[in-house]
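Visitor: The amino acid sequence is not available; the structure is as follows:
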């Protein structure tokens, strides 16, 4: 099923309505969808590199709006809607474990900006729903989402414009690992700062 979903999403890049589909996929990825918007964004930006920043802007705006929808699911409808979505994707136990370990806005910001926003670990929908479920301030959340998602899509747009097709394989296989290492370093620095501050 996942492979068919992936292939269907890839097929959207060739359509005249690709920009609309990019917005739709970016929106639902941030709240309920399994396939990341990158699957559509990458072939679109490679096919028309001169429009890659436009695509990045579309994906960012739609992703932030989708994030707000995810936040609302967590805040207003956790038991009735958000929990079944998480259970459907097999993410509920991971979600609960993560939710119990998050105690404030700065931790969710770090999670959002570094790990989920840039590397999809955990998936963005998990973080947006969690932010609502634990009552993160909506304005703080929106600013975090703009920075996290904007940084991701603009970085991808810049890489694709600068390096073209050869960078695609690298992005698909290695970008998550590199960002993961960077995230680990930032998390360790954050922990060290907290320890030294107290």
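Guide: It's in. Predicted, not measured: the structure shown is a model, and the values here were computed from it.
Visitor: going forward, measure contacts between C-alpha atoms and count neighbours the same way
Guide: Will do.
Visitor: which residue ranges form the helices in the protein?
Guide: Assigned by DSSP state H, the chain shows helices spanning 2-11, 18-29, 38-47, 52-76, 83-88, 92-101, 105-110, 117-119, 124-133, 138-163, 165-197.
Visitor: A further structure is provided below for comparison with the first:
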């Protein structure tokens, strides 16, 4: 099923309505969808490199708006809607443990790392942020920085290196973003220990 979903998402890049689909997928990825917007963003930006910045903007704005929807889902509809969604993905138990064990600063850090590297998945963190009452303004600023950094970095790489960088992005961008996320976590832990 996941492979069919991936293939369907990839097929959207060739359509005239690709920008609309990019916005829709970036939006729903941030709250409920399984496939990341990168799957559509990459082929679109490779097919039309002159529009890579535009696609990054569309993906960032839609992703942040989807994150806000996830925040509202967690804040106002956790019991009725968020719990069943998390249960569907098999993430409810992990979510409950995370919700009970993280503080405000840790949630902001998770928001940044999930926006950059999908660690943990962005949909989990957006719902968690709402359920844990993270300030919506802080949430939005963090989401803009993290998601914008991810999409604009990919756009820059694709414009600079073209098709040659695609394999690297598809195979190693997650690892690279994970390393950046790990560095942020180490800085955060060091800050908490020494300040």
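Guide: Looks like it came in fine. These numbers come from a predicted model, not from an experiment.
Visitor: Of the helices of the first structure, flag the one that's most buried.
Guide: helix 124-133 (a mean of 27; mean count of other CA atoms under 10 Å).
Visitor: Which part of the second structure matches it?
Guide: Counting by TM-score structural alignment, helix 124-133 of the first structure lines up with residues 122-131 of the second structure.
Visitor: any idea how far residue 181 of the first structure is from residue 80 of the first structure?
Guide: Separation of residue 80 of the first structure from residue 181 of the first structure (CA to CA, to the nearest Å): 36 Å.
Visitor: How much space separates residue 102 of the second structure from residue 128 of the second structure?
Guide: 10 Å.
Visitor: just residue 141 of the second structure next, same as before
Guide: Distance from residue 141 of the second structure to residue 128 of the second structure, by CA to CA: 16 Å.
Visitor: And for residue 162 of the second structure?
Guide: 37 Å.
Visitor: same thing with residue 109 of the second structure?
Guide: From residue 109 of the second structure over to residue 128 of the second structure (counting by CA to CA), the distance is 12 Å.
Visitor: and what of residue 48 of the second structure?
Guide: For residue 48 of the second structure relative to residue 128 of the second structure (CA to CA), the value is 36 Å.
Visitor: what does residue 167 of the second structure give?
Guide: In terms of CA to CA, residue 167 of the second structure sits 33 Å off from residue 128 of the second structure.
Visitor: Equivalent analysis for residue 107 of the second structure, please.
Guide: For residue 107 of the second structure, the distance to residue 128 of the second structure - CA to CA - is 8 Å.
Visitor: do the same with residue 185 of the second structure
Guide: Taken as CA to CA, the span from residue 185 of the second structure to residue 128 of the second structure is 18 Å.
Visitor: cool, residue 85 of the second structure as well?
Guide: In terms of CA to CA, residue 85 of the second structure sits 12 Å off from residue 128 of the second structure.
Visitor: for residue 29 of the second structure, same thing?
Guide: From residue 29 of the second structure to residue 128 of the second structure the distance is 15 Å (CA to CA).
Visitor: likewise residue 38 of the second structure?
Guide: Counting by CA to CA - residue 38 of the second structure and residue 128 of the second structure are separated by 22 Å.
Visitor: Residue 44 of the first structure -> the second structure?
Guide: In the second structure, residue 44 of the first structure lands on residue 44 (TM-score structural alignment).
Visitor: My guess is residue 104 of the second structure contacts residue 134. True?
Guide: Yes: contact status for residue 104 of the second structure versus residue 134: in contact at 6.7 Å, counting by CA atoms under 8 Å.
Visitor: out of these two, which sits in the more crowded spot?
Guide: residue 134 (19 against 13; other CA atoms under 10 Å).
Visitor: so what's that one up against?
Guide: Neighbour list for residue 134 of the second structure: 104, 107 [criterion: CA atoms under 8 Å, 6 or more residues apart in numbering].
Visitor: Over to residue 190 of the second structure?
Guide: No contacts exist for residue 190 of the second structure under CA under 8 Å, 6+ apart.
Visitor: Counterpart of it over in the first structure?
Guide: Using TM-score structural alignment as the criterion, residue 190 of the second structure maps onto residue 192 of the first structure.
Visitor: so how far is residue 186 of the first structure from that match?
Guide: With CA to CA as the criterion, residue 192 of the first structure and residue 186 of the first structure are 10 Å apart.
Visitor: now swap in residue 7 of the first structure and tell me
Guide: Applying CA to CA to residue 7 of the first structure and residue 186 of the first structure gives a distance of 35 Å.
Visitor: Having no further points to raise, I will conclude here.
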